[in-house]
Each structure stands twice: as structure tokens, then as C-alpha cells.
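>>> can't give you the sequence, but here's the structure:
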């Protein structure tokens, strides 16, 4: 039996371009122990290859693109059966995942709209997305995280942009990322027989992801958004100061 480790990135492995102390050593320990290590992120702004490269550049751990499981990939899988022309209010990661499954990305007259983290957001593109959704385009969000942990605090996340589109269009999106079913379905395709642990810093995404699956367990690390773990809902199976302590508990 192999231990499956679903590890968040922002707030767990790094914050922005700053590594969290001990994360490289912890990941190397997991790899040496034969863990099936997956990096699961709701941040859809980068491609899988770019995320793997960031883990290497920031932390010094040689991650592969195959280890990256992102909300952009989950969103693309929601649309792959119908392959609608799609307008993207999001980053390069969303476009790459749509094109990977032969979904055409367009700038107008789209049959679907995908909203993700867009660091180059403009009012014109926000308006276009809202108009298309109001006119009946299928409406998908990579995730609804209102913030994400960066080097200097919490920055607006995809959920903040999504809220604007939902308010302007009067419609609610299908959400693909953690903790929703599309992401769980995607993760299950990458698991090996054995226990499943989710390590993250957000109760509403990481802990909820594990809580939705009867056989998955969770570890809350205190290097991200939570300062009082007693108030976290859902409650984790383990609370750890950081990734290194989380791995010690799992591998003990």
C-alpha cells in the first residue's frame, strides 16, 4: 500500500516567491519514503509546467508537471464532452488546459465562460464575461477562493473576480476546484491503492476536500490563513505547525 499525499502549495510549500521553512526537506523526505506526492492547487494562473518549475525555483524540490493537479485542469474536464467555444477571464493556466483538450478559446460570441485568477484583469474583459454569462453561456469557475496567501498578506483570489461576474450576470457558476466534485474526480484518477492524506492551510478548501471523501484524512498547517485551528470548520484530523511537522505525523 502506498501513502497518497495531496499537498496544497500557496501557504503550505511557499508564499508567493518565498519558500516556507523546512518545506524542501519535507518534500524530499516524502519522495524518499515512496509517497505518491501530488500538488493540488486552486491557483489557475500558471500552467502545470510553470507550477512545477516554480516549486523547483522557489523551494528547490524537483517537481514534475505530472504531479501538479490544478483547478484549471478540473474546469477543462467539465467542458471536454461538449467542447464549447470558451471565453477565459483568467490566466495562462486556464487557456493551456482548455487547449490541451482541444477546446477553442475565443474573445467573443463564446458558448462558455471560465473564470479564474486574472492578474491582468481589465474592466472590458470583466464586462464581456458578465454579458456572455447573462446571455446564457455555460458558466464555470476554476475556484471560488476569495483570497490567496502571498508574500505580503492575503491578495484577492479568483473568487473575488467570480463574485463580480455573478453579481453582474445574476447567475451562479459551476465551481471546478477544491473542494468540489470535479476536483475530487480528477484526483481519484491519480491516486494509488492506499491511505489518502490532504495537507493544506484552508479549511474551506483543503479540509473540506478531505471531509467530502469518507476515507481521506486531513492535516491543517498553520503557515497560511488560519491562526486559530480550534475554530476551523471542518476540523482536521491533525494540526501541524508546518509541512515538515505534518509529514512527521503522517510517516510516523
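Thanks, I have it. Since we're looking at a predicted model, the values are computed, not measured.

>>> every contact and neighbour count from this point should use C-alpha atoms.
Will do.

>>> mind listing the strands for this structure?
Ranges of strands within the chain are 4-7, 14-15, 18-19, 36-41, 68-70, 86-89, 112-115, 138-141, 147-150, 153-156, 174-175, 196-200, 216-221, 238-240, based on DSSP state E.

>>> how close does residue 220 get to residue 10?
13 Å (Cα to Cα, to the nearest Å).

>>> got another, please set it beside the one above:
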């Protein structure tokens, strides 16, 4: 069997409502034992890379630094060395980005980066981001998801905040996370093997896989039920009950 590069979505695929999907950790182990390269790619934009890796490992899923790709990782790769960045995100992410770019106010910002800001969102922050973008700063969004699922229910996601700035400033954000093809290239860089993308969301995971010519696998966890009746959304190559069934699917092809 030819080794594959398998990109696994996190929330809704490996995790659901804050807990590991049953069989997820075992599936990752089986895939690696079969010779496949496994990486996690996620639109999680509320945590620094090392913190997220530690959280995933605590759930029993074996991953290491460099194997988890987030929009925060993408931002650190694409921001130029002389960037002056206004960051609309919570402190952990601001501190992480501050190690790679100089933080700035609206009058001098060359880039505005918007991420998860549940703990720090204010009208003043929104107004500062709006002013900087209208003055010419490039608008970068970690992701454009309208909502996310947590243990206590569904919540507004980063895309709702980005949409407010886009509407007010009359500008369109550059998306750093899924379904950006640049994000997929980052996660798959320098790794041989046919590419398989596994996720629960047809508007991001499956869309990105199809546009890249990858094998798209949708799991019947996470957002699957919300999208099951939407015939106009991108269609996967395969559909399985959960990520626990992935090793058996790859063994067939």
C-alpha cells in the first residue's frame, strides 16, 4: 500500500465538544504504523501552537510540535519581518505573534490580524481595526467560520467579527486558515505521498480538499448533521461514520 499524507481536522473530527472522538487516538496510531504521515490541521485560533499541542496530547492523541497547523502558525510564516500588526485576538495569540512581528496601533499598522477574541472583544478594539483597514492596512483573518461547537453549545466564531470589519471598511480579508489553498500547502509541505483530507465540514475541509485534487473524506461527526441536507455544498470522495473507521478505509486503497 502506498503511504499517504493524511491531514486530520481537529474539532468535529478528532475532537467533538471538547473531548476526543472514541477511537480517534487509536486511529492515529494505526495510520502511522501503516506507514502514513499524519498531521492535524485546524482553524483553532484561540491558542498558541505549543498550548494547542499540549491540549491535544492530554486527550490521548499523539502529536508533536510541527505536526499541528493553525492559522496562527500560518500568520507567523507569511507576515513580513517589518510588519506592524494590529491584532484583534486574545492575549495568548497576541503574545505569540509578538515574537514574530511588532504590534502596533491603528495609525501605524501595516496589517490587521483578526482571530478569536472572546475574552477581549470591545467596541474600541473593533473601531481600531476598522480605522487601520480603512487607512490601508491589509486585513488578515485567521479563519472565516460563522460558528463553532463547544461542550456548552454553539458560539459565534471569528468569521462573524471579520464580516463586521469587512462590511464597515469595504475591504475583503485574506483568509489564512481553511479553506485557503495556502494553508493546505503549508500543512502538506515537503511531504511525499497522495494527499487525503479528513474533516466534518464541507464548507472548509471538503471544499479545500476538492480544490487541491486531494481525496476528501467526511466524517459523520461534528457539523455533518447540520450540512447533511445541503445538496449545494461540496461533496466528499468518501463518507465514514467517524475517524476511527479511517484506517480500514485507507487499507482498501
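Noted; the coordinates are in hand. All figures in this text were calculated on a predicted structure; none of them were measured in a lab.

>>> for the strands of structure 1, which one sits closest to residue 181 of structure 1?
Closest approach to residue 181 of structure 1 among those (Cα to Cα): strand 174-175, 8.7 Å.

>>> what does that closest one correspond to over in structure 2?
The aligned range for strand 174-175 of structure 1 in structure 2 is 174-175, by TM-score structural alignment.

>>> does residue 226 of structure 1 touch residue 201 like I think?
Yes. Taking contacts as Cα atoms under 8 Å, residue 226 of structure 1 lies within contact range of residue 201: 6.6 Å.

>>> ok, the two, which is more surrounded?
residue 201 (29 against 16; other Cα atoms under 10 Å).

>>> pretty sure the more buried one sits against residue 224.
Yes. Contact between residue 201 of structure 1 and residue 224 holds when scored by Cα under 8 Å: they sit 5.1 Å apart.

>>> what's the residue positioned nearest the centre of structure 2 in contact with, if anything?
For structure 2, residue 43 is the residue whose C-alpha lies nearest the centre (Cα atoms, centre = their mean; 1.7 Å). Residues in contact with residue 43 of structure 2 (Cα atoms under 8 Å, 6 or more residues apart in numbering) are 70-71, 142-143, 177-178.

>>> repeat that for residue 251 of structure 1.
No contacts exist for residue 251 of structure 1 under Cα under 8 Å, 6+ apart.

>>> distance between stretch 121-140 of structure 2 and the chain's centre?
22 Å (Cα atoms, centre = their mean, to the nearest Å).

>>> in that stretch, what's buried?
By 16 or more other Cα atoms under 10 Å, the buried positions in stretch 121-140 of structure 2 come out as 125-126, 128-134, 137-140.

>>> now what about it, what contacts it?
86, 88-89, 105-114, 165, 168-176.

>>> could you flag which of those are buried?
86, 88-89, 105-106, 109-114, 165, 169, 171-173, 175-176.

>>> now do the shared contacts for residue 201 and residue 224 of structure 1.
With Cα under 8 Å, 6+ apart, residue 201 of structure 1 and residue 224 have common neighbours 11-12.

>>> residue 193 of structure 2 against residue 35, yeah?
No. Applying Cα under 8 Å, one finds residue 193 of structure 2 not in contact with residue 35, separated by 10.4 Å.

>>> now do the shared contacts for the two.
Joint contacts of residue 193 of structure 2 and residue 35 (Cα under 8 Å, 6+ apart) are 3-4.

>>> show me where the stretch 101-250 of structure 1 has helices.
Applying DSSP state H, counting those that start in this stretch to the stretch 101-250 of structure 1 gives helices spanning 123-134, 158-169, 181-188, 208-211, 243-251.

>>> possible to save those helices as a markdown table with distance to residue 27 of structure 1?
Shown next, in a markdown table, are the helices of the stretch 101-250 of structure 1 (distance: least, Cα to Cα, whole Å):
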| stretch | distance to residue 27 of structure 1 |
| --- | --- |
| helix 123-134 | 38 |
| helix 158-169 | 27 |
| helix 181-188 | 19 |
| helix 208-211 | 20 |
| helix 243-251 | 8 |
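
>>> mind checking which of the ones you listed is nearest residue 148 of structure 1?
Closest among the helices of the stretch 101-250 of structure 1, using Cα to Cα: helix 158-169, at 8.7 Å.

>>> what about that closest one, how far off from structure 2?
Following the fit onto structure 2, the mean deviation recorded for helix 158-169 of structure 1 is 1.2 Å by mean Cα distance after the TM-score superposition for structure 1.

>>> contacts for that helix next, please.
43, 115-118, 126-127, 129-131, 133-134, 141-147, 172-173.

>>> give me the distance between residue 238 of structure 2 and residue 215 of structure 2.
In terms of Cα to Cα, residue 238 of structure 2 sits 8 Å off from residue 215 of structure 2.

>>> ok, those two, which is more surrounded?
The residue with more neighbours, out of residue 238 of structure 2 and residue 215, is residue 215; 17 against 12, by other Cα under 10 Å.

>>> just list the residues touching that one, thanks.
Residues near residue 215 of structure 2 by Cα under 8 Å, 6+ apart: 195-197, 209, 236-238.

>>> how about a cut-off of 10 Å?
6, 194-198, 206, 209, 236-238 (Cα atoms under 10 Å, 6 or more residues apart in numbering).

>>> same deal with residue 178 of structure 2?
By Cα under 10 Å, 6+ apart, the neighbours of residue 178 of structure 2 are 9, 41-43, 70-71, 142-145, 184, 203-208.

>>> do that again at 6 Å, thanks
Neighbour list for residue 178 of structure 2: residue 204 [criterion: Cα atoms under 6 Å, 6 or more residues apart in numbering].

>>> which residue, other than its chain neighbours, is closest to residue 191 of structure 2?
In space, and not counting its chain neighbours, residue 191 of structure 2 is closest to residue 5: 7.1 Å by Cα to Cα, 6 or more residues apart in numbering.

>>> distance of the one you found from residue 192 of structure 2?
7 Å.

>>> which of these two has more residues huddled nearby?
Set residue 5 of structure 2 next to residue 192 and count neighbours by other Cα under 10 Å: residue 5 wins out with 20 against 11.

>>> contacting residues around that one?
37, 193-195.

>>> now, of these, which are buried?
37, 195.

>>> okay, the contacts of residue 5 of structure 2 in JSON lines with distance to residue 250 of structure 2 next?
Formatted as JSON lines, the contacts of residue 5 of structure 2 follow (distance: Cα to Cα, whole Å):
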{"residue": "37", "distance to residue 250 of structure 2": "12"}
{"residue": "193", "distance to residue 250 of structure 2": "13"}
{"residue": "194", "distance to residue 250 of structure 2": "11"}
{"residue": "195", "distance to residue 250 of structure 2": "11"}
